[in-house]
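Chemist: need coordinates for the following:
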Amino acid sequence: MTHALAPATLTDLDALGHHGPTALVITITPHLATELLKRNTRNRSLRDRAVGDYARDMTAGNWVINGEAIKLATNGDVLDGQHRLHAIVKANLSTDMFVVIGLDPETQETMDSGRKRSTGDALSLRSEENALSLAAITRRVWAWQQGDRRFKGRYTPTTAEVLTLLAKHPEIRRSTEIAARTRSSFPHIPQSVVGTAHFLFNAIDPGECAWFFQRLADGAELPLGHPILALRTRVTSERRDGDRMAEDRYLSYLVRTWNAVRDGRELARLTHKPGSDIPTPK
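Modeler: As a prediction, the model looks like this:
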């Protein structure tokens, strides 16, 4: 049985909950979310990242009713949905939610047992080519734009934020295609880093960017001392030695090489101290 109730109060929910499992779409105000959280007595540890992700989507207007429900027990306890409720409080916005009330408290043991759909899955459903790589590259472009140049920030973008950024910058698809093509010829730099660098460099000079990644892939006719030759030699040697390199190190190498090419400088050797800043492409 499905009801629509907006706005709702605890009294309304408790009254309906006595009739067994009931589904509703209601507007949950920050006040109601706060009251419901007082009944959040038996749940998993709160994950601040998830709360922040949801709150950003709500603030940006990206929150949609997708069938995932706040679940309440017959006694009113919150069985599932604490992160969404905390996000409503954090965003301080009334939000429409699908709610199921009147559940047996023991059903909590079977909740959230399925595999979470990833951003890559969402892009696959949209028939995007190279969906997993596209998701990875778009996430890193998002991080760069947030000032996280090392991809180690506290927050990662939500699926809605990835889709919004991709709609704003459809050229990320081309960067993903170039990354896949480059990696098929020169597999020593992660595809996600190659695609992110391509997006950044292409925004500066599309023509030189195209030449840069073609030479990165094939190494053709590069004289001794050329920055791209130094890059290819460096990462090939490190991969051969079995070194495990962080993504920010690869990105630093790419940016330093790009800047040297743009300046017309030779580059005999590439270095990057762990934890140091990533230079700005120019």
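
Chemist: could you use CA atoms for every contact and neighbour count after this?
Modeler: Will do.

Chemist: doesn't Gln145 make contact with Leu165?
Modeler: No. Using C-alpha atoms under 8 Å, Leu165 is not in contact with Gln145, being 10.3 Å away.

Chemist: more neighbours: which of those two?
Modeler: Set Leu165 next to Gln145 and count neighbours by other C-alpha atoms under 10 Å: Leu165 wins out with 17 against 10.

Chemist: to compare with the earlier structure, here is another sequence to fold:
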Amino acid sequence: MDFQKKVIRRRDGATSAISAILSEGVAIEKSPAGFSLPADLRTPAAKQDLDGVEFGLEVITPEQAKQYLIHNVRNRKFKAAVVAEYVRSMKCNQWCFTGEALIFDEEDVLLNGQHRLMAIMKAGVELPFLVVRGVSKAAFLYMDIGSRRNGKDALNIHDPSAPDCTQPVLNKLSSIRSGSGRTGGSLVVQDVIDVYDAEEKALKASAAFVGKLKRSPTKISNTNECIPLHMEFSRSAGAAAANDFFTKVLTGAGIQENTWEKHLRDRLVSSVGEKADSKRYMNDLRKRVALVSVWNKIRSDAPVTRLKLPIAVPEIL
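Modeler: Alright, predicted model coming up:
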């Protein structure tokens, strides 16, 4: 193997040298940004526009760390235990340079490294770090350093106006449509984004309507369970029909005796506060079965009789 010295220009104009291990005889292409990669290693994923990306070694001071954290608008809440562990290592001179980078986007907003920066500030030490700047904001979704980014993190970047309930609602929507018989799900990050883009208008409308209903009692049904059902009922018969159904069932407003809605509401109310070993107890999946079953009976004009629920969630009419 041949070792070639690569000179990396730092943000302050200084330079530092790092060793690049390159296969002997491999042709090297250089992008306009100066980034080099062996030609035979250039995959489609590597053919991204890296213009504007800068990287190099920088000594981070407590004051710099503070300023970076002030503009830390995309990361999540700090984990105190992680920061405390880092602080101890830094103060005891046991912190090891690993090459793990602090990463900033095109606007110099921190994408990765918040716990290390907080530790530097608290420990009052100066430490060298590899720093990468100019990385696309979208890269935040794919970073798997420390705590893994989840669908909620992705949505916060993709659309800050997305309702807080979006990820669990989309997971439940996926399970409803797949007929999996589960009340939850685990859409991967990109699927969360794709489904959200397709369902944004319907999701926001259903979340707004269901969220403002004054449920009585409050635990009659899980809001995040009702929202995807409201979306599907609206898709099937229109928002007005879905609104009327959930208003009657969840609040009791406008409900009449000897109707499917009244039978359903009585069943749901009787389950509130019951323990799992009680015959009246209904978990979220059982409540989904009840809601869909009664909705279907209403849509098919079935004559009102005693409410008997099937085992599995029926297909929505």
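
Chemist: isn't Arg139 of structure 1 right up against Thr156?
Modeler: Yes. Between Arg139 of structure 1 and Thr156 there is a contact at 7.1 Å, judged by C-alpha under 8 Å.

Chemist: which one's more surrounded, those two?
Modeler: More crowded of Arg139 of structure 1 and Thr156, by other C-alpha under 10 Å: Arg139, with 25 against 18.

Chemist: distance check, the more buried one against Tyr54 of structure 1.
Modeler: 16 Å (C-alpha to C-alpha, to the nearest Å).

Chemist: try Leu5 of structure 1
Modeler: Applying C-alpha to C-alpha to Leu5 of structure 1 and Tyr54 of structure 1 gives a distance of 22 Å.

Chemist: what does Lys152 of structure 1 give?
Modeler: Separation of Lys152 of structure 1 from Tyr54 of structure 1 (C-alpha to C-alpha) stands at 20 Å.

Chemist: which of these two has more neighbours?
Modeler: Taking other C-alpha under 10 Å, Lys152 of structure 1 and Tyr54 do not tie; Tyr54 has more neighbours (23 against 11).

Chemist: SS state for that one?
Modeler: Following DSSP: H, G, I helix; E, B strand; the rest coil, the label given to Tyr54 of structure 1 is helix.

Chemist: tell me the contacts of the nearest residue to it once chain neighbours are set aside?
Modeler: Nearest non-adjacent residue to Tyr54 of structure 1, counting by C-alpha to C-alpha, 6 or more residues apart in numbering: Ala87, 5.7 Å away. By C-alpha atoms under 8 Å, 6 or more residues apart in numbering, the residues touching Ala87 of structure 1 are 51-52, 54-55.

Chemist: if you rank these by neighbours, which is first?
Modeler: Ala55 leads the contacts of Ala87 of structure 1 on contacts (other C-alpha under 10 Å) with 25 neighbours.

Chemist: and it, what pairs with it in structure 2?
Modeler: By TM-score structural alignment, Ala55 of structure 1 lines up with nothing in structure 2.

Chemist: I'd say Ala55 of structure 1 and Ile88 touch.
Modeler: Yes. If you go by C-alpha under 8 Å, Ala55 of structure 1 and Ile88 touch, sitting 6.5 Å apart.

Chemist: report the secondary structure state of Met282 of structure 2.
Modeler: Counting by three-state DSSP, the backbone at Met282 of structure 2 sits in coil.

Chemist: distance check, it against Gly273 of structure 2.
Modeler: 10 Å.

Chemist: buried stuff in the longest helix seen in structure 2?
Modeler: Secondary structure of structure 2 per DSSP state H: the longest helix is helix 189-212. For helix 189-212 of structure 2, burial by neighbour count (16 or more other C-alpha atoms under 10 Å) applies to 189, 192-193, 195-196, 200, 202-207, 209-210.

Chemist: now stretch 187-197 of structure 1
Modeler: For stretch 187-197 of structure 1, by 16+ other C-alpha under 10 Å, it's 188-197.

Chemist: which of the residues you listed fall within helices?
Modeler: 191-197.

Chemist: could you export those residues as CSV, including distance to Asp121 of structure 1?
Modeler: CSV is the format used below for these (distance: C-alpha to C-alpha, whole Å):
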residue, distance to Asp121 of structure 1
Gln191, 18
Ser192, 17
Val193, 20
Val194, 21
Gly195, 19
Thr196, 20
Ala197, 24
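
Chemist: which residues in the stretch 1-150 of structure 1 form helices?
Modeler: Assigned by DSSP state H, counting those that start in this stretch, the helices in the stretch 1-150 of structure 1 fall at 10-17, 30-37, 48-60, 82-91, 119-125, 131-145.
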